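> whatever this is, show me its structure:
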Amino acid sequence: MTQQCSNLYFQRIDPSRNMARYYMLSIQPTLFGEVSLIRAWGRIGTRGQEMSHHFASETDALVLLRKIVRRKSAKGYVFKGTC
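Below is the predicted model:
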């Protein structure tokens, strides 16, 4: 696995709009030698939704992870730490 942090947690909170959202990204190996990028999101305090993407290499997964991080940061999500 990578030396980089592969479990990231973001939040977007706006009390004036009654908004309290989270977004989690995690890179994990699969049982078949692939790598998966797990995305989970929803309202803070709920289970939310989850989606997984499968890749042949970790480098491909990191490319998508960085793209998602840039997109979420542009929308106002704030990095809160690792999971």
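> please make it C-alpha for all contacts and neighbour counts, starting now.
Will do.
> longest strand of this structure?
strand 19-29 (DSSP state E).
> ok, the spatially most central residue of the chain - contacts?
For the chain, Leu25 is the residue whose C-alpha lies nearest the centre (Cα atoms, centre = their mean; 1.9 Å). Each residue near Leu25 by Cα atoms under 8 Å, 6 or more residues apart in numbering is listed here: Ser6, Asn7, Leu8, Tyr9, Leu37, Ile38, Arg39, Ala40, Leu65.
> and if you look at His53?
Taking Cα under 8 Å, 6+ apart as the definition, contacts of His53 comprise Ser36, Leu37, Ile38.
> let's see this one next to it:
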Amino acid sequence: MLAQPYRLYIERTDATKNMARFYALAIEPTLFGTPCLTRRWGRIGTFGQAMVHHFDREEDAVRMFLDLLRTKRARGYRPKTYVGRGALA
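Okay, the predicted model is just below:
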């Protein structure tokens, strides 16, 4: 069983290059209780592609989660910033 939930959604946008990408990571238990890291990526607004990694230990899944996060942050991915109504008023 996982000690805590691991979920992340980050985006990379650049209007000059017509770039609008997302990257999502989640660690969840399988039906057998082992950790599973799911990665999704693609253009914002689409489902994109997905890849699933199965692990015997939660520590290994978390290590890969953090390594992927570090790599994506270095490439310019950032958490989505929400601007609601009345934010500028």
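> next step: the contacts of Leu25 of structure 1 restricted to helices.
Members of the contacts of Leu25 of structure 1 lying in helices (criterion: DSSP state H): Leu65.
> by neighbour count, which of the contacts of Leu25 of structure 1 wins?
Most neighbours among the contacts of Leu25 of structure 1, by other Cα atoms under 10 Å: Leu37, with 22 neighbours.
> spatially nearest residue to it (excluding sequence neighbours)?
Ile27 (4.6 Å; Cα to Cα, 6 or more residues apart in numbering).
> how much space separates that neighbour from Gly45 of structure 1?
Using Cα to Cα, to the nearest Å, Ile27 of structure 1 is found at 23 Å from Gly45 of structure 1.
> could you do Arg70 of structure 1 as well?
In this structure, Arg70 of structure 1 and Gly45 of structure 1 are 24 Å apart, going by Cα to Cα.
> so for the two, which residue has more residues nearby?
Taking neighbours as other Cα under 10 Å, Arg70 of structure 1 and Gly45 compare with Arg70 leading, 12 against 9.
> ok, the nearest residue to Arg21 of structure 2 once chain neighbours are set aside - how many residues close by?
Leaving out its chain neighbours, the residue that sits closest to Arg21 of structure 2 by Cα to Cα, 6+ apart is Arg43, at 4.4 Å. Arg43 of structure 2 has 16 neighbours, counted by other Cα under 10 Å.
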